[in-house]
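Student: Provided below for reference: sequence and predicted model.
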Amino acid sequence: MSVQEHVALAEIELCGELMIAAADAAEERLSADRIDEVLMRVSADADK
């Protein structure tokens, strides 16, 4: 798998996590803090 494919898959995973968080959110839009929280969690999970 090429580097570009790995990057694309990582971006798709991040988008998916943000969509899940948005669907679970009570408010209409995710706050910047919530977006950061989701992205940092995904990044921490990837480092394991």
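Tutor: In hand now; what should we look at? Residues are numbered from 1 along each chain as shown.
Student: alpha carbons only for contacts and neighbour counts from here, please
Tutor: OK.
Student: flag every buried residue along the longest helix anywhere in the chain.
Tutor: Ranked by residue count under DSSP state H, the longest helix found in the chain is helix 3-24. By neighbour count with 16 or more other Cα atoms under 10 Å, helix 3-24 contains the buried residues 14, 17, 18, 22.
Student: included below, for side-by-side comparison, is a second structure:
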Amino acid sequence: MAPLRTPTVQDHVALAEIELCGELMIAASAADGDRLSADRIDEVLNVGADRAGTDRSGADHAERSSCRC
């Protein structure tokens, strides 16, 4: 009897989110302070500074990122 094979399925969106969270964790562990600034988070996530509707002060940062790493 041949062994059962399960098909390999990859959720590319989930894999990308996991990778971004990992990048944030690496940046956070290397940071001097308690928290990363909104600018540093944007830099790690490669978010453009001129996105429409963004506030560089970080006031709307929770809306820009669903990853709470």
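Tutor: Here it is on my side, so go on. All values derive from a computational prediction rather than experimental measurement.
Student: contacts for the longest helix of the first structure?
Tutor: Applying Cα atoms under 8 Å, 6 or more residues apart in numbering, the contact partners of helix 3-24 of the first structure are 29, 30, 35, 38, 39, 42.
Student: need the three-state assignment for the second one.
Tutor: Of the three states, residue 30 of the first structure takes coil according to DSSP: H, G, I helix; E, B strand; the rest coil.
Student: state the pair within the buried residues of helix 3-24 of the first structure that is farthest apart.
Tutor: The span of the buried residues of helix 3-24 of the first structure, defined through Cα to Cα, is set by 14 and 22 at 12.3 Å.
Student: go ahead and flag the most central residue of the first structure.
Tutor: For the first structure, residue 14 is the residue whose C-alpha lies nearest the centre (Cα atoms, centre = their mean; 2.8 Å).
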